[in-house]
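Enquirer: build me a model from this:
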Amino acid sequence: MTETLKKFVAGLELDTRMLGMIGALVILWLSFNMFTDGRFITPRNIFNLSVQTASVAVMATGMVFVIVTRHIDLSVGSLLGLIGMLMGTLQVHILPQFLGLEHPLIWVITIVAGVAVGVIVGAAQGWVIGYLAVPSFIVTLGGLLMYRGAAWWVTTGQTVAPLDSNFRLLGGGAEGTLGAGLSWLVGIIATIAAVVMMVLSRRQKNSHGFKLKPLWAEFTLGGIVIALILGFVTVMNSYPLPKGAVRRIYEARGEEIPQFAVMHGIAIPVVIVIVIAIIMTIIARRTRFGRYVFATGGNPEAAELSGINTKLLTVKVFALMGALTAIAAVIASARLGSVGNDLGTLDELRVIAAAVIGGTALAGGIGTIYGALLGALIMQSLQSGMAMVGVDAPLQSIVVGFVLVLAVYLDIAYRRRAGQ
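Expert: As a prediction, the model looks like this:
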C-alpha cells in the first residue's frame, strides 16, 4: 500500500516541499478547530482569514522577487503606513475640496497616486542599492525608520477617517464582496482558466520534447484544482450577511429588502490577490524580466557577464515591490476604514516570513509565487488561531518567531538533502 502511494505521488510530480506546507496548514487548521470547539473551520472564519491574509499576500509576491535576487526589503511595513496615510489624506482632506464628497473619481485618483508613490520610492531604493552599491539591508532599514516617521508628519499622528465609501469596498467586509452570483461566475471562469493553462502547458512541453506526465496524473491534478476552486466558492457562499447589513445595503440601492438569506461570496481583496498572483506568476515564468530575475539570483556574476543589466534589474524589482506595497496599503486601509499611524507595523517581518516559509531561498535564485501565498496563509492562520484560542500577544510573537527560524532551518536541510 505504501509503495503504491509512493508511485502515485511520484506520478503526479508534486513538489514535496509544497506538500509539506499543505500538510502543516491542514494540521494547524484541524488543531485550532479542535481547541476552539469547531469555530475555526467555519465559513465565517475562513472568510475573515482570507481577508486578513490579503495585504501580506500581495506584498509577499513581490518579496519573492526581492529575495530571489539576493536582496531584502525591511521597509515595506513602514512604506505601507506612509502610502496609506498619504492616500487617506488625499481622499479625506484634499480631493473633496475640488471634486466634492464621495465623487466617483476619488478612489481612482487615490489609488493611482498611491501606486505612483510606491513605484517612485521603490525605484529610488533600488537605484541606491543597484548603482551606489549600498547593501539592501541598510537601505531598507533606513527606509523603515524614515517612512514611519514621515507617515507621522503627514497628519502629526492623527488618524484619518472616514475614508471614501467606494474606496472602502476594496477592503472587504459586508459590502466589499462579490455576492453569491458573481462569486460562482468567478469560480467558473477560474476553473476554465486553470484547465486551459494545464492544456497549454502540456502542449508546450510536448512541442519542446519534454517528458510529459501520464494522462491520469493530469486529470487527477486538474480534478484537485477544480475541487479547491469550487470548494472555496461554496464555502464563501455559505456565509450569510447580517440582517442589518442587508437592510442597509438594499436601502442604499433603493431596492426591496429580500426575505431570503444573502451570502457574502468572495471578498474583493481576495479577488485582488488572485489577480496579482496570476500576473506575478506570468511575469516570473513567461517574461524576459522574470527569467533575468531568477538568473541573477542564481549567479549574479554570470548574469552580468551574459549581458543582463543587474543594476537596472534591481531598480525594477524594488519599483515593483513598491507598487505591490501600495496595493497592499489600499487593502489594509480600506479594510479598517481609516488610517492610523500604526498601519503596517511589523508587516515587513510577516511578509519576509511568508516568502521564506513559502520556499523562497534566502541564498537567492529559488522561489515561487504560490509558495509565498501559502506561506502568508500559514502565518495568518497561526496568528488568528492563537488569538481565538486566547494566547497572549507576547506569546504569539514568540511562537511566530520560532516558526520562522524553524522554517528557515527546515528549508536549508531540505535543499541540502536535495542537493540544491
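Enquirer: only C-alpha atoms from now on, for both contacts and neighbour counts.
Expert: Fine.
Enquirer: host element of Trp110?
Expert: Residue 110: Thr, not Trp. Under the criterion DSSP states H and E, the helix or strand holding Thr110 is helix 106-131.
Enquirer: what packs against that helix?
Expert: Contacting helix 106-131 under the criterion 3 or more CA pairs under 8 Å, 6 or more residues apart in numbering; DSSP states H and E are the following elements: helix 76-89, helix 95-99, helix 136-155, helix 310-336.
Enquirer: go through those and pick out the most buried.
Expert: Scoring the helices and strands packed on helix 106-131 by mean neighbour count under mean count of other CA atoms under 10 Å gives helix 76-89 as the most buried, with a mean of 30.
Enquirer: want to put them side by side, so please do this one too:
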Amino acid sequence: MSDVAGTGAGTTPKRSLMAQLEIDTRLLGMLGAFALLCLVFTVVTGGTFLSARNIFNITIQTVSVALMATGMVFVIVTRHIDLSVGSVLAMCSAVMAVVQTQWLPQGLGLPLGHWLIAPAAILAGLAVGTAIGAFHGYLAGYQGIPSFIVTLGGLLIWRNVSWYTTGGQTVAPLDRTLLMFGGSEGTLGPTWSWVIAILACVVAVAAIWSARAGKARHGFPVKPVWAEAAMTAILLAAVLGFTAILNSYLIPSAKLERMFEARGETMPEGFTLGHGLPISVLILIVVAVAMTVIARKTRLGRYIFATGGNPDAAELSGINTRWLTVKVFALMGFLCGLSALVAQARLQSHANDIGTLDELRVIAAAVIGGTALAGGIGTIYGAILGALIMQSLQSGMGMVGVDTPFQNIVVGAVLVIAVWIDIIYRKRSGAMK
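Expert: Predicted coordinates for the structure are as follows:
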C-alpha cells in the first residue's frame, strides 16, 4: 500500500541519480573505453600519442569515415545496409579528379588553378554521389531488391567504373583550392579557431538551457541545476581544450616561409603560427549538427526512426517507405561525395585504391557507436565517436609498430565485441523494463 500511496497524484516518484542526470550509459561506456585507449597508448608511446601533432593527424584522418558514418546511421536505422560507400567514394573522387585535370582544362581551356575549377569539381562529385545513392535507393525501395545485394553489386561496379574513368592512373597534382579541404593544407589559424570555438560555446549553452526551459514549461522532468551546469562546463572545457590543442600545433617554418613568399612578403624572424581548426573538421561539425537536427527535429528524421522501429506500422500510418528509402540512400551518396572531397584533398591525389575497405570502417563506426543492426536505434554523435575510436586504435597500433594485418584483426575483433556488448546491453535493458 505504501508504494501505491507514494506514487499518488500529489507526489512525484523518485528517480535514481543516473535517471536524474539523464546520462546515456552507452555513451558513458564509450567515452570510458576511449579514455582507457588513449591512456594505454600514451603510456606505451611515452606521451607521443596525445601530442598536439598526433591529435591533429588523428582528427583529420577521422573526418572522411565519420562523414559517411553519419549517413550510415540513417541507412541502418531504416533496416538497410550500404556496402558500396567505399566504391562510391572512389567514383566521386575519380570524377572530381578528371573534371579538374582533364575535362575542364581540355574542354573549356581552363588552366589548373582557375577559380571555376574547384567549385565545378566539387559539385560534380557531390552530384554523382547523390545520383548513385538515389539509384541504389530506387532499386531497394521500389524494386524490392535487398539493399545488401544492391550495394554489394555497387561495391564491385563503381570501384571498377572509377578505374575506367581515370584510365587506371593516379591523378595528380590537384587544384590548390581543393586541397584546402584535406586538413593540414586548409586550416583556420588560431584567431578564427578561437572565434568559432567561442561562438560554438555560446550556441551550446543557449541550446542546453533553452531545452531545459522547454522541458520545465511542459512539465517534463529536468536535471538538477548543478548537474546541468556541470555537464555544460564539461562540454565547454572539451571544446576550448580541443581548440587550444589544435592551435598549439605549429606550422613548420619552411611551410610558413613558402606562405609568406606566395604573398610576396618576408617572414619575420622567429615568427610562429599554429594550425588551428582544419576546414575538414569544420565540415564534419556542420554535418554532424545538421544530421542531428534532421534526426531529432524534422519530419524526415521521425519517419526514418519510425520506419526502422516498425516498417509495417510506418507504412500503414501513411509513410511512403519506398520514397523514404530513396531519400536515405541519396543522402548517403551525397555524404560519400563529400568524403571523397576530404579524402582526395588530404592525400593530394586520386589513387585507384582510395576508399578501399571504407565500407567496413563506416559500418563498424556506426555499430560501435550504438546503431542497432536490427534498426530503429542510432545516434549521430555515437557514430562519430565510433569512427574516432577506430582511427585512434589504428593510429596507436601504428605508432607502436603493429603490422597492418594484425591491426585489421584487432579492428575486426573490436567490432564483434562491440556488437556482443550491445546485444547484452539491450537484453538487460529489456529485462529491466
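Enquirer: could you tell me the TM-score of the two chains?
Expert: Structural agreement between the overlaid chains, expressed as a TM-score with TM-score structural alignment, normalised by the length of structure 1, amounts to 0.97; 414 aligned residues with a CA RMSD of 1.2 Å.
Enquirer: so which of the helices and strands packed on helix 106-131 of structure 1 is nearest Lys205 of structure 1?
Expert: Minimum separation from Lys205 of structure 1 across these (CA to CA) falls at helix 310-336, 28.5 Å.
Enquirer: in structure 2, what residues pair with the helix or strand following that closest one?
Expert: Sequence order places helix 347-357 as the next helix or strand after helix 310-336 of structure 1, per DSSP H and E. Residues 358-368 of structure 2 are where helix 347-357 of structure 1 aligns, taking TM-score structural alignment as the criterion.
Enquirer: tell me which residues of stretch 177-185 of structure 1 come out buried.
Expert: The neighbour-count check on stretch 177-185 of structure 1 (16 or more other CA atoms under 10 Å) flags 177-180, 183-184 as buried.
Enquirer: what's the closest of the residues you listed to Leu230 of structure 1?
Expert: Trp184 (8.0 Å).
Enquirer: structure 2: which residue goes with the closest one?
Expert: Matched across to structure 2, Trp184 of structure 1 falls on Trp194, judged by TM-score structural alignment.
Enquirer: one more: Gly298 of structure 1?
Expert: With TM-score structural alignment as the criterion, Gly298 of structure 1 matches Gly309.
Enquirer: from Ala372 of structure 2, how far off is its match?
Expert: In this structure, Gly309 of structure 2 lies at 11 Å from Ala372 of structure 2, with CA to CA, to the nearest Å as the measure.
Enquirer: list the contacts for Ile245 of structure 2?
Expert: Listed by CA atoms under 8 Å, 6 or more residues apart in numbering, the contact set of Ile245 of structure 2 reads 52, 55.
Enquirer: go on, Asn54 of structure 2?
Expert: Counting by CA under 8 Å, 6+ apart, Asn54 of structure 2 touches Thr48.
Enquirer: secondary structure class of the aligned residue in structure 1 for it, three-state.
Expert: Across the two structures, Asn54 of structure 2 finds its equivalent in Asn45 of structure 1, going by TM-score structural alignment. Under the three-state scheme (DSSP: H, G, I helix; E, B strand; the rest coil), the conformation of Asn45 of structure 1 reads as helix.
Enquirer: surely the match of Trp184 of structure 1 meets Gly241?
Expert: No - with contact taken as CA atoms under 8 Å, Trp194 of structure 2 and Gly241 are classed as non-touching, separated by 10.6 Å.
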